[in-house]
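> Pasting the sequence and the predicted coordinates here, then a few questions.
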Amino acid sequence: MDLTPRVETFGQDDQTWLDSAHGTDAAISGTVDLTKGFVAGTHYPNGDLPSGTALGKVTASGKYGLYDDTATDGRQTLVGHLFTSVKARGDVIGAVLVHGRINRSRLPFAIDDAGVADVAGRIQYV
């Protein structure tokens, strides 16, 4: 057992992409696989994967990766957004927002109309 003290610094989480609190109490837990579409300098340049990141679910593993409409491993279907930022270290567990209202223009990374259609009825974009 390692009892060495560790210091972690947390920044302010930018959740301005949320248009309301609707659905935030129903976020689900999920494991994010950083090997599935994420690029260090682009998606987590400061070591944190930002809240609002669009996620697809990898069919083979059940883990979440970066939503990509051109993927063929399940990530081509948008299932939700990372609710809070997480440290980008290996596979990380985070909260996935699967229902609510989102200000599309404030998301950290743009999503296409196909992704919006994938979550129609669960997530409303304004």
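Sure thing, it's come through. Numbering: from 1, shown residues only.
> Please make it C-alpha for all contacts and neighbour counts, starting now.
Will do.
> how about the strands of this protein, start to end?
Using DSSP state E, the strands of the chain run over residues 28-33, 48-49, 54-57, 64-66, 78-82, 86-87, 91-97, 100-102, 123-125.
> ok, now which ones touch the most centrally placed residue in the chain?
Closest to where the C-alpha atoms of the chain average out (CA atoms, centre = their mean) is L82, at 2.7 Å. Applying CA atoms under 8 Å, 6 or more residues apart in numbering to L82 gives the contacts P50, S51, G52, T53, A54, L55, G94, A95, V96, L97.
> Let me know the closest of those to D25.
Closest to D25 out of the contacts of L82 is L97 (8.9 Å), distances taken as CA to CA.
> And for the closest residue in space to that closest one that isn't next to it in sequence, the neighbour number?
Ranked by CA to CA, 6 or more residues apart in numbering and with sequence neighbours excluded, the top spatial neighbour of L97 is A27, at 4.5 Å. Neighbour count of A27, defined by other CA atoms under 10 Å: 18.
> Do I have it right that A27 meets G100?
No. With contacts counted by CA atoms under 8 Å, A27 stays clear of G100, the gap being 9.5 Å.
> could you redo the strands of the chain as JSON lines and give each row distance to A117?
Listed next are the strands of the chain as JSON lines, based on distance: least, CA to CA, whole Å:
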{"stretch": "strand 28-33", "distance to A117": "20"}
{"stretch": "strand 48-49", "distance to A117": "24"}
{"stretch": "strand 54-57", "distance to A117": "13"}
{"stretch": "strand 64-66", "distance to A117": "17"}
{"stretch": "strand 78-82", "distance to A117": "9"}
{"stretch": "strand 86-87", "distance to A117": "26"}
{"stretch": "strand 91-97", "distance to A117": "16"}
{"stretch": "strand 100-102", "distance to A117": "14"}
{"stretch": "strand 123-125", "distance to A117": "9"}
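> also this one, for the comparison:
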Amino acid sequence: MNLNPVTETFHNEDQRWLGSAHGTESAQSITLDTSAFTSGVHYPNGYFPSGLPLGRITASGKYGPYAGRTSEVQTVSITGGPTGGTFTLTFAGETTAAIPYNATAAQVRAALEALASINTGEVTTAGGQLPGTPVTVTFGGRFAGDNVPQMTAGSGSLTGGSTPTAAVTTSTGGAGGATDGTEVLAGHLLCTVDAPSDNTQDPQGALFWHGRVIESHLPIGVDDAGKRDVAGRIQYV
């Protein structure tokens, strides 16, 4: 008989992220690939928490942590020291109205959002003021995580300086990162699952794949690209 004291730690189920019971009755049985998760990041307390975002690993059919996708960043710059005039930006075949040579980041964003192909809030800008400091344009919303078309710049109306030129370069390409399937959000872990001490053991779980989610209560957040993956199935509030 073993008379040595034994200590056990118990955890409470935290499903505050569920917006309603809808969808919980149709959760899918899945297998978690323990080796795909990082201790201290995805299961810091010895268990995979309820609400954890998951992606399906294409090769094995098991599930790992949702990896997300990188949103594209393009940089608008002006060289040649112009002292006046305007330039334009063209995206997906549409050209903006004239943009001042010394535009702020907000002015560049407004010009892009005036295009029919870009809705309000789908680009964010930083940096500036031109021409001294470039302006970065980050694509979000419908474009989040996508490899979007490269913008081009028209600089024919810039004046002064020495051959002033407006140009656009891609600082960060979209859709980078994981390519094993976990870059696409499949859903969330419905119930807490104990993490095995041996990462070659893969426990069973349940995938919440449609319903309502209270985003602020998720153990790990979901980016815009992930929300778009499950649009029509999961609503984030």
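Here it is on my side, so go on. From a predicted model like this one, the values you see are computed outputs, not experimental measurements.
> TM-score for these two?
Put the two chains on top of each other and the TM-score (TM-score structural alignment, normalised by the length of the first structure) is 0.90; 120 aligned residues with a CA RMSD of 1.6 Å.
> Next up, the contacts around the residue nearest to L97 of the first structure.
F83, A95, V96, L97, V98, H99.
> Tabulate those (CSV), appending neighbour count.
Formatted as CSV, the contacts of A27 of the first structure follow (neighbours: other CA atoms under 10 Å):
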residue, neighbour count
F83, 24
A95, 21
V96, 26
L97, 26
V98, 21
H99, 22
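> closest to G62 of the first structure among the residues you listed?
Of the contacts of A27 of the first structure, the one sitting nearest to G62 of the first structure (CA to CA) turns out to be V96, at 13.1 Å.
> I'd assumed F83 was in contact with the closest one.
Yes. The pair V96 of the first structure / F83 is scored as a contact, 5.3 Å apart, by CA under 8 Å.
> about what we covered before: which of the contacts of L82 of the first structure are conserved in the second structure?
Among the contacts of L82 of the first structure, the ones whose aligned partners also touch in the second structure (both residues aligned by TM-score structural alignment, their matches' CA atoms under 8 Å) are P50, S51, G52, T53, A54, L55, G94, A95, V96, L97.
> are any of these buried, and which?
Neighbour-count burial (16 or more other CA atoms under 10 Å) is assigned, among those, to P50, S51, G52, T53, A54, L55, G94, A95, V96, L97.
> Make JSON lines out of these and add distance to G65 of the first structure.
Formatted as JSON lines, those follow (distance: CA to CA, whole Å):
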{"residue": "P50", "distance to G65 of the first structure": "13"}
{"residue": "S51", "distance to G65 of the first structure": "14"}
{"residue": "G52", "distance to G65 of the first structure": "13"}
{"residue": "T53", "distance to G65 of the first structure": "10"}
{"residue": "A54", "distance to G65 of the first structure": "9"}
{"residue": "L55", "distance to G65 of the first structure": "6"}
{"residue": "G94", "distance to G65 of the first structure": "12"}
{"residue": "A95", "distance to G65 of the first structure": "13"}
{"residue": "V96", "distance to G65 of the first structure": "11"}
{"residue": "L97", "distance to G65 of the first structure": "14"}
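> what's the longest helix in the first structure?
Ranked by number of residues, the top helix in the first structure under DSSP state H is helix 113-118.
> list the helices and strands that helix packs on?
Packing contacts for helix 113-118 of the first structure, counted by 3 or more CA pairs under 8 Å, 6 or more residues apart in numbering; DSSP states H and E, involve strand 78-82.
> What is the equivalent residue in the second structure for the residue nearest to the centre of the first structure?
With TM-score structural alignment as the matching criterion, the partner of L82 of the first structure in the second structure is L189.
> Roughly how far does that match sit from L112 of the second structure?
As judged by CA to CA, to the nearest Å, L189 of the second structure and L112 of the second structure stand 38 Å apart.
> Y236 of the second structure too?
27 Å.
> Please say which of those two ends up with more neighbours.
Using other CA under 10 Å as the criterion, Y236 of the second structure and L112 rank with L112 on top: 26 against 16.
> Which position in the first structure pairs with the more buried one?
Matched to the first structure by TM-score structural alignment, L112 of the second structure sits unpaired.
> C-terminal to the strand or helix carrying L112 of the second structure, which secondary structure element comes first?
Using DSSP states H and E, L112 of the second structure maps to helix 105-113. Toward the C-terminal end, the helix or strand that comes next after helix 105-113 of the second structure (DSSP H and E) is strand 123-127.
> Which strands or helices does the following helix or strand past that following strand pack on?
Going down the chain from strand 123-127 of the second structure, the next helix or strand is strand 135-139, by DSSP H and E. Here strand 135-139 of the second structure touches strand 73-79, helix 105-113, strand 123-127, going by 3+ CA pairs under 8 Å, 6+ apart.
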